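Asker: next comes the sequence, and after it the predicted model I'd like to discuss.
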Amino acid sequence: MLHLRMIVPPDRTSAAVRLIESTVGTAHLVVLPGAARDPSGDLVLCDVAREAGDELLHGLRQLGIDQDGSIAVENIDLSMSTRADTAEEEAPGEGADAVIWEQLAEATHEDSTLSFTYFSFMGLATMIAACGVVLDNAILIVGAMAVGPEFGPLAGVCTAIVQRAPRLAARSLIALLVGFASAILATTLFSLLMDWMDLFSQSMLDAERPQTSFIWQPDPFSFVVAVLAGAAGTLSLTSSKSGAMVGVAISVTTVPAAANAAVALSYGEVGQMWGSIQQLLLNLLGIMLAGTATLALQKRLWRTQRGRLKRRLRRG
């Protein structure tokens, strides 16, 4: 269940209440006239099954409540109510399959912001991966994958394509390009520093490296794994199963490929650098294609389920 807290202009309270009452899957409606002060208006509270949340939010935005008032959405971890159970049974589909597009767009928008934190995580993850590359240490590579923040902008691109939001697409693509470019530059300087301290050497980079040589040698499995990880990551975001994101993060070779490209660049190893860039681009492409296809399929399936419910209600 989702909990909605709204500040509604008094002239639109009746319309908002009618919308909530007519939406299948809502419960616990509360109206407090004149309770809100900033902005002024009526305070309206309700709970809604996750399956019906996107439709209700869309209707509330059409009333302009997000412009002249406020809409806040919270996940309810526990709700002990027979009425809530009934609302969830009435709503179409399963809550785990529902996509709250407004919530997804907001999350990906935040993750695609070029902030100090974003740059820091991207740079630190790539430097950790650089150490793993030179030392041929798979544990460091896995750790770097988990630290990297790149899935947020990737999900932003997928969401923007499906929702036809060019601003979000541009913002996410810029975050990806600038993030990886800055991380590669910083890691190249880091590699030169480590070489000056005699901690890195070209011979270490040119060694066989059985644990990490795959990073700069892309093959068909690189694309296959990226596609699978992209689909899994997208499902994790839309279903709020955040635990799966760790597995997704350590399945794709984005940050390690950027790190290997940076170290190879510092030693003038053009072959390794180009192979690493290919690996990076292949993974990014696979994730974006799979993520976009997954979101498009979810959107289509959900529209079909909602259409069936509406036809059944008309007949009833």
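Answerer: It's in.
Asker: from now on I want contacts and neighbour counts done on CA atoms only, so please keep to that.
Answerer: Fine.
Asker: residue contacts, Leu189?
Answerer: Leu189 makes contacts with Ser266, as judged by Cα atoms under 8 Å, 6 or more residues apart in numbering.
Asker: A strand includes it, no?
Answerer: No: Leu189 is assigned helix when assessed by DSSP: H, G, I helix; E, B strand; the rest coil, not a strand.
Asker: separation between it and Val134?
Answerer: 15 Å (Cα to Cα, to the nearest Å).
Asker: Pro33: what's it in contact with?
Answerer: Counting by Cα under 8 Å, 6+ apart, Pro33 has contacts Pro10, Gly41, Asp42, Leu43.
Asker: show me what contacts the last one?
Answerer: This means Leu43. Leu43 makes contact with Arg5, Met6, Ile7, Val8, Val31, Leu32, Pro33, Gly34, Ala35, Ala36, according to Cα under 8 Å, 6+ apart.
Asker: circling back: now the contacts of Pro33: which count as buried?
Answerer: Gly41, Asp42, Leu43 (16 or more other Cα atoms under 10 Å).
Asker: element containing the first one?
Answerer: This points to Gly41. Using DSSP states H and E, the element containing Gly41 is strand 40-48.
Asker: residues contacting the helix or strand just after that strand, please?
Answerer: Remark: after strand 40-48, the chain's next helix or strand is helix 50-62, criterion DSSP H and E. Helix 50-62 is touched from outside by 1-2, 16, 19-20, 23-26, 66-67, 88, 91-95, 97-102, with contacts defined as Cα under 8 Å, 6+ apart.
Asker: can you show me the helices along the stretch 151-300 of the chain?
Answerer: Remark: helices assigned in the stretch 151-300 of the chain by DSSP state H, counting those that start in this stretch are 151-163, 166-196, 202-206, 220-238, 244-249, 255-266, 270-315.
Asker: now Ser222, nearest residue through space, not along the chain?
Answerer: Asn283 (6.6 Å; Cα to Cα, 6 or more residues apart in numbering).
Asker: for Ala130, that is, sorry about that
Answerer: Excluding its sequence neighbours, the residue lying closest to Ala130 (Cα to Cα, 6+ apart) is Ala259, at 4.9 Å.
Asker: what about that neighbour, how many residues nearby?
Answerer: Counted with other Cα atoms under 10 Å, the neighbours of Ala259 add up to 37.
Asker: how many other residues sit next to the residue lying closest to Ala165 once chain neighbours are set aside?
Answerer: In space, and not counting its chain neighbours, Ala165 is closest to Thr159: 7.9 Å by Cα to Cα, 6+ apart. Using other Cα under 10 Å, Thr159 has 26 other residues around it.
Asker: can you check Glu88 too?
Answerer: Other residues close to Glu88 by other Cα under 10 Å number 23.
Asker: in a helix, that's where it is, yeah?
Answerer: Yes: assessed with three-state DSSP, Glu88 lies in a helix.
Asker: take the one below as the second:
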Amino acid sequence: MRLVQVLIPNGTRESVLAALDEETIDYAVWEETGRGDFEALVSFPIPESGVEPVLDRLESAGIREDAYTIVMATETVISERTNLLEKRYKGLRISREELVARAEELAPAGSTYVAFLVLSTMIATAGLLSDSAATIIGAMVVAPLMGPAITASVGTVLGDERLASRGVTFQVFGLCLAIAVGATMGFLLKDTFMLPPELDIREIPQVAERTTPTFLSLFLALGSGIAGAISVMRNAGSALVGVAIAVALIPPAATAGLGLAWGFDGVALAAGTLVLVNLLAINLSALVLFYLAGYRPVGDESFDQRAIRRSVIKRLAGIGVGMLLLSVVLGGVTAAEYLTHEIEIELTREAAAMLDDPEYDGLNYEGITTEFDFVDYATSEAYEIEILVGVEEGTAVPPDLAQQFDDHLTEATGLDIAVRVGFLDEQVSDRATA
């Protein structure tokens, strides 16, 4: 429930109260004793989904923005008289006016935004370099990225260019700043005693996770955008949802910065692509949800509803084209990941099957120690894998076992790879006899 208080301008008291009577809303009226610009104060309770239609009625009755309308959330309302209103005004979304207020509240002042963004990126970068998932998640609590994403979408559907522009500007500037902070920290920490000597960031699992963006990444971003829109529309859980949005943006931005610091163009490009895809997906899902929820500008002659619709469609089209182009990269990585795992399974199966042949009795397959990577295989002139073989005591090892593996795997898989074989001396206990 909401408690609405309205200062009634001179000459509009009768029309305002008549509008409330037509809506069968209980209200209380007090005479205004201020400077004389208003003649009364009216106060009434209303379900949150009824705020917008009632305020539209009051606007028609003479309540303009130069008056005062205050909408307050209530802790508890004890009355059976509210049941009829709740049945009439069904739904859970907040009013258009409250939505704008929530969006502006979520987008902090510039200095606060920059401070929290820098701090969250510093923490996330430290978490990436130390391979600490807990540290990275902790950094997301600080990141202030939910506000700008929601603000941009709200401003678009409501035709508020100032709000939309502010949201877009904050997002673009913020992510560029996050990449710069990550790069700066990388340059400062690289080759210092705080990191292992000759550290290759590509081998850090938390970094590698953000340099192989697949279509699965879209689910995080789309889900975060939808959750953000729902949390704002229903005024619940925004802080936790903000963490999900930040997880989709800050770690890959910091990873891109580290790629620049270490001079790994592939890392910077892959992580940067992930940042852009996630950013577009969050904005797309939030914008669609707000529009489908029925949020529109104030329905008077000052707004062309068709122009707003065209603006929304235009922005959706722009985001869609951007995602489509970037999806080429996601599709390539997704396909490469699938082929990598598929070929790795096939290599393992065929290598083990070969040693199951009786002629290799006493030789046991232990595993492939070099992980197969389809991208490296496709770009390398000589890709080599190492197979570990256990040799039981007294077993003679064929001198050309590596070549036999090579021939067998080439025939079975069609892959042109070089094979290195490592041996592990084994002792096997006597088998129990029945």
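Answerer: Received, thanks. Only a predicted model underlies this, so the values are computations on that prediction, with no experimental measurement involved.
Asker: hmm, back to that, are any of the contacts of Leu43 of structure 1 buried, and which?
Answerer: Buried residues within the contacts of Leu43 of structure 1, counting neighbours by 16+ other Cα under 10 Å: Arg5, Met6, Ile7, Val8, Ala36.
Asker: and the helices of the stretch 151-300 of structure 1: which comes nearest Ala125 of structure 1?
Answerer: Distance to Ala125 of structure 1, taken as Cα to Cα, is lowest for helix 255-266 among the helices of the stretch 151-300 of structure 1, at 6.9 Å.
Asker: how far off centre is the closest one?
Answerer: 25 Å (Cα atoms, centre = their mean, to the nearest Å).
Asker: in structure 2, what residues pair with that helix?
Answerer: Under TM-score structural alignment, the match for helix 255-266 of structure 1 in structure 2 covers residues 250-261.
Asker: list of residues touching the matching stretch?
Answerer: Applying Cα under 8 Å, 6+ apart, the contact partners of stretch 250-261 of structure 2 are 120-121, 124-125, 128, 136, 140, 143, 175-176, 178-187, 190, 201, 207, 210-211, 265-272, 274-275.
Asker: quick one: Glu86 of structure 2 and Ser79 touch, right?
Answerer: No: under the criterion of Cα atoms under 8 Å, Glu86 of structure 2 makes no contact with Ser79, lying 11.8 Å away.
Asker: tell me who's in contact with Ala36 of structure 1.
Answerer: With Cα under 8 Å, 6+ apart, Ala36 of structure 1 has these contacts: Ile7, Asp42, Leu43.
Asker: now for the equivalent of Phe187 of structure 2 over in structure 1, how many residues are close by?
Answerer: Structural alignment (TM-score structural alignment) places Phe187 of structure 2 against Leu192 in structure 1. By other Cα under 10 Å, 19 other residues sit near Leu192 of structure 1.
Asker: in stretch 170-184 of structure 2, what's buried?
Answerer: If you call a residue buried by 16+ other Cα under 10 Å, then stretch 170-184 of structure 2 has these buried ones: 170-171, 174-184.
Asker: next SSE after the longest helix anywhere in structure 2?
Answerer: Ranked by residue count, the top helix of structure 2 under DSSP state H comes out as helix 305-355. Note on helix 305-355 of structure 2: by DSSP H and E, the next helix or strand toward the C-terminus is strand 363-368.
Asker: follow-up on the earlier one: close enough to count as contact, the residue nearest to Ala165 of structure 1 and Thr294?
Answerer: No: assessed by Cα under 8 Å, Thr159 of structure 1 is found out of contact with Thr294, at 10.1 Å.
Asker: on that earlier part again, among the buried ones among the contacts of Leu43 of structure 1, give me the pair with the biggest separation.
Answerer: Distance extremes for these: the farthest pair is Arg5 and Ala36 at 11.1 Å, using Cα to Cα.
Asker: name the residue most distant from the centre of structure 1?
Answerer: In structure 1, the residue that sits farthest from the middle, by Cα atoms, centre = their mean, is Asp198; the gap is 39.5 Å.
Asker: for Leu192 of structure 1, see how far away it is.
Answerer: Taking Cα to Cα, one finds Asp198 of structure 1 at 10 Å from Leu192 of structure 1.
Asker: over to Asn260 of structure 1?
Answerer: Distance of Asn260 of structure 1 to Leu192 of structure 1, given as Cα to Cα: 13 Å.
Asker: which of the contacts of stretch 250-261 of structure 2 are buried? Put it as a PyMOL command.
Answerer: Restricted to buried positions by 16+ other Cα under 10 Å, the PyMOL selection for those reads:
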select buried, resi 120+121+124+125+128+136+140+143+175+176+178+179+180+181+182+183+184+185+186+187+190+201+207+210+211+267+268+269+270+271+272+274+275
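Asker: helix, strand or coil for the aligned partner of Glu32 of structure 2 in structure 1?
Answerer: Mapped onto structure 1 by TM-score structural alignment, Glu32 of structure 2 lines up with Gly34. Classification of Gly34 of structure 1 by three-state DSSP places it in strand.
Asker: in the stretch 1-150 of structure 2, which spans are helices?
Answerer: Along the stretch 1-150 of structure 2, counting by DSSP H, counting those that start in this stretch, helices occupy 13-22, 51-60, 82-88, 96-106, 110-129, 133-142, 146-157.
Asker: out of these, deepest packed?
Answerer: For the helices of the stretch 1-150 of structure 2, the largest average neighbour count (mean count of other Cα atoms under 10 Å) is found in helix 146-157, namely a mean of 28.
Asker: chain center to that helix, what's the gap?
Answerer: Worked out by Cα atoms, centre = their mean, helix 146-157 of structure 2 lies 14 Å from the chain centre.
Asker: so where in structure 1 does it end up aligned?
Answerer: Against structure 1, helix 146-157 of structure 2 falls on residues 151-162 (TM-score structural alignment).
Asker: same check on stretch 224-231 of structure 2?
Answerer: With TM-score structural alignment as the criterion, stretch 224-231 of structure 2 aligns to 229-236.
Asker: how close does the matching stretch sit to structure 2?
Answerer: Superposing on structure 2 and averaging over aligned pairs (mean Cα distance after the TM-score superposition for structure 1), stretch 229-236 of structure 1 comes out at 1.3 Å.
Asker: ok, now stretch 119-132 of structure 1?
Answerer: Stretch 119-132 of structure 1 sits 1.0 Å off on average (mean Cα distance after the TM-score superposition for structure 1).
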